[in-house]
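Q: Attaching a predicted model along with its sequence, questions to come.
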Amino acid sequence: MPTIHLNGQEREVTSHPDMPLLWVVREEFDLTGSKYGCGHGVCGGCVCEVDGAQVHLCKNTVADVQGKKVITIEGQEGPVAEAVFNAWLALDVAQCGMCQPAQIGSAIILLKQNANPTDEDIDEAMKHNLCRCATYHRIRKGIHYAAATLQRTGYQESSSN
């Protein structure tokens, strides 16, 4: 049976190696933060972190992530994740919430790579995450808020994430 490195643990997968990772994460491991939206990697509802990059779980299989570290929204932790979670709450960023796990996860990935992003950096990093409620301005504001929090606490991109 294949294994995947999921949220800091090696996990044995009972599904076929060609199974989309989104279904394995949701059905086999009951991690439902990643959402099924389109199944084609267009909406971004299933975006998670794989080896530090944004990856659509609906378009990647168990075999695709062998030897890679997969982090779903449930596994995000550390100073960047805390800053983003707190920003989302402080600014009431979410509206319906459907896209928010992927939005938050993408914001965390961005801030791990760029602790002081511009609006253009944010737009580029978040372009694969659609929000049916169009809260893009609040999402951008939340990312700036989290970045400011990280700067106040002395976080640096090269520190442990």
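A: Good, I have the coordinates.

Q: can we go C-alpha only for contacts and neighbour counts from here?
A: OK.

Q: residues making contact with the longest helix out of those in the chain?
A: Of all the elements of type helix in the chain, the one with the most residues (DSSP state H) is helix 136-152. Counting by CA atoms under 8 Å, 6 or more residues apart in numbering, helix 136-152 makes contact with 79-80, 83-84, 86-88, 91, 93-94, 103, 107, 111, 115-117, 119, 122-123, 156, all of which sit outside it.

Q: can I assume R26 sits in a helix?
A: Yes - the assignment for R26 by DSSP: H, G, I helix; E, B strand; the rest coil puts it in a helix.

Q: That one and C46, how far apart?
A: 10 Å (CA to CA, to the nearest Å).

Q: take a look at this one as well, against the first:
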Amino acid sequence: MAFTLTVNGETHSIDADEDTPLLYVLRDELKLHGAKYGCGVGQCGACTVLRDGAPLRSCFVPAASLGGQAITTLEGLRGPGGALHPLQRAFLDEQAGQCAYCIPGMILAAEALLRVKPDPTEAEIRTALDANLCRCGSHNRIVRAIQRAAKERQG
């Protein structure tokens, strides 16, 4: 089945089975490897992308169902002039990623939060990230990175 997807601001023509999960289209067809396969059932957050600015678990959502919606992957986040996005820079500065497998999903979940809540409390950050698992235990550094990025965005 042929369908189109808008990913990171670019429209792509995709020829895949209508039930193919978005994660597989992103990784296999579009060669975007930020989103990771974790659990396959949308419970760990490693595959998180943004759909029209809201977090979406890409591992089980059929890509063909997302036509007309804007999908943003980690690769689509950019700072001014193509530099690192403020969240990416903050995660590096705070050394928030130990193994870094969860980090793309964490960054995108954080971006969704900061779009609707530019100055979140620590509790709001933890709630927004509650469904994103980090097996390394980097949660405190991840929260600090998000707080740092929020402050930077406020100028």
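A: Nice, thanks for sending it over. Values in this document were obtained by computation on a predicted structure and should not be read as measured data.

Q: Quick TM-score on the pair, please.
A: Laid over one another, the chains give 0.93 as their TM-score (TM-score structural alignment, normalised by the length of structure 2), with 151 aligned residues with a CA RMSD of 1.2 Å.

Q: Show me which residues of the longest helix of structure 1 are buried.
A: The neighbour-count check on helix 136-152 of structure 1 (16 or more other CA atoms under 10 Å) flags 136, 138-150 as buried.

Q: Spatially central, which residue of structure 2 would that be?
A: Relative to the mean C-alpha position of structure 2, the nearest C-alpha, by CA atoms, centre = their mean, is the one of L108, at 3.0 Å.

Q: Just the element for that residue, please.
A: Element membership of L108 of structure 2, judged by DSSP states H and E, is helix 103-116.

Q: which helices and strands does that helix pack with?
A: Where contact means 3 or more CA pairs under 8 Å, 6 or more residues apart in numbering; DSSP states H and E, helix 103-116 of structure 2 is packed against strand 48-51, strand 54-57, helix 86-93, helix 122-128, helix 139-154.

Q: Nearest approach to A2 of structure 2 belongs to which of these?
A: strand 48-51 (20.0 Å; CA to CA).

Q: By how much does the closest one deviate from structure 1 on average?
A: Per the superposition on structure 1, strand 48-51 of structure 2 and its aligned residues are separated by 0.5 Å on average (mean CA distance after the TM-score superposition for structure 1).

Q: okay, R26 and C46 of structure 1: which has more neighbours?
A: In this view R26 of structure 1 and C46 are compared by other CA atoms under 10 Å, and C46 has more residues nearby, 31 against 15.
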